[in-house]
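Asker: sequence first, then the predicted structure:
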Amino acid sequence: MEEGSPHRRGLGDWAIPVIALFWVAEYLIVTTVDHLASATAILFLPRALICVSGLVLSLAITRMRGRSAAGWRIIALPAFALLGAFLQTSVDYGIFRLFAPEMRPRIDGTIYLADTIHWFWIYAAQLGIVFSLDYSRAVADHERRIAVLDRLAHQAQLRALRYQLNPHFMFNTLNSIATLVRRGDAETAEGMIEDLADFLRATLAVAPNEDIALSRELELQALYLAIETKRFPGRLRVEMDVSPESARALVPSLITQPLTENVIRHAVAGSRASVLLSILARRVEDQLHLTIANSSPDRGTDAKGMNVGLTNVAERLRVRFDGECSFSAGLQPDGGFAAEIHLPFVVAR
């Protein structure tokens, strides 16, 4: 059986100290008071033997609880308690007739029934504690398993979303290199290949579900933008306005990649004029506000590539932060297009 299960057997069973403590309390609270009142020293021995026998019976009955379902335990609890009560009453009579026969000269039906009812509640109480702790531990174990599975599912989903970037990016970059080769610009194409190698080397070293510092995220984007700057000389300008404090904030790795790609595909590639791509990051109270904007009117809001990129970012943020962040994208009053990410401000420790 798996370690940590609430029904694990052996001397390490957590029910042993619970039951032992129960019987110690039974002896101290009930029998000690009786001893002090009776002033008969010999009663200490039979009372102690009764508690020891009760401990043994309780442990034996507790081992019988098994791995039954909660519904069965509702039936099993009174049945086990009744079994323990009858056995304990019989042991009780046997011990007293052996050590203090004056206490139990003969078996009287009424007294026997009264003693059985007394022991029934004793066993019902301790088994109720054991069964309740069993249930609470089972629930805690179930919730822990759900939490582990949920975390693994989130990690798998984040990896899947993150890996969607690679084919998209590779297609765009290789297409840019092919364009330069067709133009006969071998030197620029060679430089782009080197930049691509640097970018892939850097990005492959980052785990898909890892959070990285914004400064590192922007270093990776700088490698990508160096490639696109060669593809669109004179048509792409990049500005980064990132406060030193916000540069330390953790963000999902390559979360800005689809946004910068959209600027290239839907603003720079479709414009003859120079386009400014700006990245702004600030800490606002307990949040990081990150904005990726461009100065050209959006030309591809309905394009499949644009929607895929924005959906990817929105879904990664939703899975990673579970409602503790926001993402919006759209045309700006000045005619540009901007995407804004607000997420919890957390720095690496």
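Answerer: On my side now, so go ahead.
Asker: from here on, just use CA atoms for contacts and neighbour counts.
Answerer: OK.
Asker: now the element after the helix or strand hosting residue 114, going C-ward?
Answerer: Assigned by DSSP states H and E, residue 114 belongs to helix 109-163. Downstream of helix 109-163, the next assigned helix or strand under DSSP H and E is helix 165-183.
Asker: quick check: angle from the following helix or strand past that following helix to helix 165-183?
Answerer: Using DSSP H and E, the next helix or strand after helix 165-183 towards the C-terminus is helix 186-204. Calculated by axes from the mean of the first three to the mean of the last three C-alpha atoms, to 10 degrees, helix 186-204 forms an angle of 170 degrees with helix 165-183.
Asker: give me the contacts around helix 186-204.
Answerer: The contact list for helix 186-204 (C-alpha atoms under 8 Å, 6 or more residues apart in numbering) reads 173, 177-178, 180-181, 220, 223-224, 226-227, 230.
Asker: hmm, which of those residues are the buried ones?
Answerer: Buried residues within those, defined by neighbour count using 16 or more other C-alpha atoms under 10 Å: 173, 177, 180, 220, 223-224, 226-227, 230.
Asker: where does residue 283 land in three-state SS?
Answerer: Assigned with DSSP: H, G, I helix; E, B strand; the rest coil, residue 283 falls in the strand class.
Asker: how near is it to residue 199?
Answerer: 28 Å (C-alpha to C-alpha, to the nearest Å).
Asker: nearest residue to residue 154 other than its sequence neighbours?
Answerer: Closest residue to residue 154 in three dimensions, ignoring its sequence neighbours and counting by C-alpha to C-alpha, 6 or more residues apart in numbering: residue 319, at 6.4 Å.
Asker: included below, for side-by-side comparison, is a second structure:
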Amino acid sequence: MAALLPIMLERAGILVIAAFLLSRLKTFRQIIHQEYGRKEKLVLILIFGIFGMISNYTGIVIEHGKISEAFGHSHLSVESAIANTRIMGVGIAGLMGGPVVGIGAGVFAGIHRLTLGGYTNIACSLSTIIAGIFMGLLGKRYNVRGKYAALQAVCAGMLMEMLQMAIILSVAKPYEDALELVRLIAVPMITINGFGTFVFILIIQTILLEEERTRAWQTHRALQIAQETLAHFRKGLNTESCKKAAEIILKRTSADAVAITDREKVLAHVGAASDHHIPLQSMSTKLTEKVLEQGKIMVATSNREIQCTHEGCPLQAAIVLPLLVREQVVGTLKLYFKTAGQLSSVEQELAEGLSKLFSNQLELAEAELQRKLLKDAEIKALQAQVHPHFFFNAINTITCLVRTDTDKARALLIQLAAFFRSNLQGSRKMLIPLEKELEHVKAYLAIEQARFPGRYDVVFDIDPFLKTAMVPPFTLQPLVENAIHHAFSRPGAQKPSVAIRAFVKNGNFYMVTEDNGKGIPEELARSLGNVAVDSSDGTGTALWNIKKRMEEIYGRGAMFHIESRENAGTKVTISIPLDEMWGEEYAKSICS
């Protein structure tokens, strides 16, 4: 037994080295990171089935208690057996790919072991297939990404080796030889297979951790670039703003050149090939024209694919991304590289993220321009409520989250985009569906609750059939924002909460926001909604604006009422006659 242990460790080391080399392959790493389809499962079965075959060939032959260290056994005598690490590869296959992969690798390795002969061939083949089934079921239940996955895998692998010993004793004949074999190989095989499984799972977890760190760093880089370029892109697509933005992108990425265009000409080009990619001239690459036409991301890995019209252009690879405003292509962002090898998947994902962020920034820029041109002073005043510090606070929150919770950071980034998209859409429309206004509210709350988790509760009580009701934009969101920022500055006996309700009653459509905050002084409450009020907490412009728009759209039948008691909370009620919203006949059918 003592002599067998170091030899088993040596053979297991061969598999661990093979596993490490395998983990460096791009294809294998891609399989680990994605969901397993049929193709991926087949690849895993082949990989770990081959691992089982290698284990069989590198196993240690034992005959009448004597140990042979020779490699490559093609056939064993009826008095021989093999001590090997076959169960390790099959077990890891099951843990990674589930029952199908576990059974497939088990059958693959088990049949191969059967062909080698020896008096334990049937027992070993049977135990290999059973191990594949068991570990596959275990893999379906437990995640190899889990905190204690390595420990669980070791325990399961050692248990499978114990099961193999039991099957050898039950099936192998003669029993005396089987018993002597188990006494000799049980402890070394259980120990070494457990150790090998532990190392293999650590290698897989290292691959996953590397990817998570890469994505976190990539997200951090994208947000950092977005934050630095925000001031420039907010000025729209012009030569000055695009040049400064391109310089920042070139500095923060591994690209050799960065260019930004509108639909007709190059607005900025910095880096390599600046001698012929000249701003304010027409596009010099056919690839850019295709992106403008199709609105899709395109990647080129050769000068021929870029189709630059200048002979001798040093740029050999590129990724060209559309810049979108209201789903219309208004320009492109281009990252150029001198060699195709520089254009890695990481750089592509970073570029795609930047394209989306820059598109949002351009929409913000257009929104600002539209806001300046709007004749409706009330909409202008309401749009001014979206202060830049809200955006920067949200960006800072997301930047912190990418280091601790990347999934939450991505979700919050989506909510931030939804919030500003609602702002843009609302500034161009007189009425929007209530469900769109509620999406605006929820996107705002998601960002605020990420900054101050658990500080307050929000309850929605909306009649489902009212979600399609058309209401003025920026109706509920400013009310909720007021409650969040002003109602809860005083610590109270109960947890702060905001209730948002929409319902029909007595021929009227009601929207109500109610909080349990500090309330509003009586004198101030009488003024809010009637005039813009100067106070330490704000001007009250949003409330006045909402009331004014309600009256202008629905007439005097619309009601805007503020009910507040100090230290008890504030309730804001908006009431609109149904016949003003949907017409008299439809209103009667709703009420009935």
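Answerer: In hand now; what should we look at? As the structure is a computational prediction, the values presented were derived from the model and not from experiment.
Asker: list the TM-score for the superposed pair.
Answerer: In this superposition the chains share a TM-score of 0.47, using TM-score structural alignment, normalised by the length of structure 1; 193 aligned residues with a C-alpha RMSD of 3.3 Å.
Asker: list the contacts for residue 278 of structure 1?
Answerer: By C-alpha under 8 Å, 6+ apart, the contact set of residue 278 of structure 1 is 238-241, 291-294.
Asker: who wins for most neighbours among these?
Answerer: residue 294 (28 neighbours; other C-alpha atoms under 10 Å).
Asker: please report how far that one lies from residue 156 of structure 1.
Answerer: Taking C-alpha to C-alpha as the measure, residue 294 of structure 1 falls 32 Å from residue 156 of structure 1.
Asker: may I ask which two of the contacts of helix 186-204 of structure 1 are separated the most?
Answerer: 181 and 220 (24.8 Å; C-alpha to C-alpha).
Asker: circling back: what is the nearest of the contacts of residue 278 of structure 1 to residue 46 of structure 1?
Answerer: Using C-alpha to C-alpha, residue 291 is the member of these that lies nearest residue 46 of structure 1, at 80.8 Å.
Asker: sec struct for the closest one, please.
Answerer: Classified using three-state DSSP, residue 291 of structure 1 is strand.
Asker: contact partners for it?
Answerer: Residue 291 of structure 1 neighbours (C-alpha under 8 Å, 6+ apart): 278-281, 338-341.
Asker: farthest pair in those residues?
Answerer: Pairwise distances across the contacts of residue 291 of structure 1 peak at 13.9 Å for 278 and 341 (criterion: C-alpha to C-alpha).
Asker: longest helix of structure 2?
Answerer: Using DSSP state H to define each element, structure 2 has its longest helix at helix 175-233.
Asker: out of the contacts of residue 291 of structure 1, which are buried?
Answerer: 278-281, 338-341.
Asker: spit out the contact partners of the residue nearest the centre of structure 1.
Answerer: Most central in structure 1 under C-alpha atoms, centre = their mean is residue 147, positioned 4.3 Å from the mean C-alpha point. Applying C-alpha under 8 Å, 6+ apart to residue 147 of structure 1 gives no contacts.
Asker: from residue 9 of structure 2, how far off is residue 572 of structure 2?
Answerer: From residue 572 of structure 2 to residue 9 of structure 2 the distance is 74 Å (C-alpha to C-alpha).
Asker: buried ones in the helix or strand containing residue 79 of structure 1, by neighbour count?
Answerer: Per DSSP H and E, residue 79 of structure 1 falls inside helix 70-99. Buried residues in helix 70-99 of structure 1, counted by 16+ other C-alpha under 10 Å: 73, 76-78, 80-89, 91-97.
Asker: pull the distance from that helix to the chain's centre.
Answerer: Mean-position distance between helix 70-99 of structure 1 and its chain equals 43 Å (C-alpha atoms, centre = their mean, to the nearest Å).
Asker: just checking, what packs against that helix?
Answerer: With contacts defined as 3 or more C-alpha pairs under 8 Å, 6 or more residues apart in numbering; DSSP states H and E, helix 70-99 of structure 1 has these neighbours: helix 44-63, helix 109-163.
Asker: can you redo the contacts of residue 278 of structure 1 as a markdown table with distance to residue 38 of structure 1?
Answerer: Formatted as a markdown table, those follow (distance: C-alpha to C-alpha, whole Å):
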| residue | distance to residue 38 of structure 1 |
| --- | --- |
| 238 | 95 |
| 239 | 93 |
| 240 | 89 |
| 241 | 88 |
| 291 | 84 |
| 292 | 87 |
| 293 | 90 |
| 294 | 94 |
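Asker: give me whichever of the helices and strands packed on helix 70-99 of structure 1 is most buried.
Answerer: helix 44-63 (a mean of 18; mean count of other C-alpha atoms under 10 Å).
Asker: who's in contact with that one?
Answerer: So helix 44-63 of structure 1 is in contact with 9, 15-16, 19-20, 23-24, 26-27, 31, 35, 80, 84, 88, 91-92, 95-96, 99-100, 123, 127, 130, going by C-alpha under 8 Å, 6+ apart.
Asker: got the angle between that helix and helix 109-163?
Answerer: Using the same axes, to 10 degrees: helix 44-63 of structure 1 against helix 109-163 is 40 degrees.
Asker: in three-state terms, label the residue lying closest to residue 327 of structure 1 once chain neighbours are set aside for me.
Answerer: The shortest distance from residue 327 of structure 1 to any residue other than its chain neighbours is 4.7 Å, reached at residue 341 (C-alpha to C-alpha, 6+ apart). With three-state DSSP as the basis, the three-state label of residue 341 of structure 1 is strand.
Asker: show me where the stretch 401-550 of structure 2 has its strands.
Answerer: With strands called from DSSP state E, counting those that start in this stretch, the stretch 401-550 of structure 2 shows them at 432-433, 457-462, 470-471, 497-505, 508-515.
Asker: so which elements touch the first one?
Answerer: Using 3+ C-alpha pairs under 8 Å, 6+ apart as the contact criterion, the elements in contact with strand 432-433 of structure 2 are strand 470-471.
Asker: distance from the chain centre to the strand it packs on, please.
Answerer: With C-alpha atoms, centre = their mean, you get 33 Å for strand 470-471 of structure 2.
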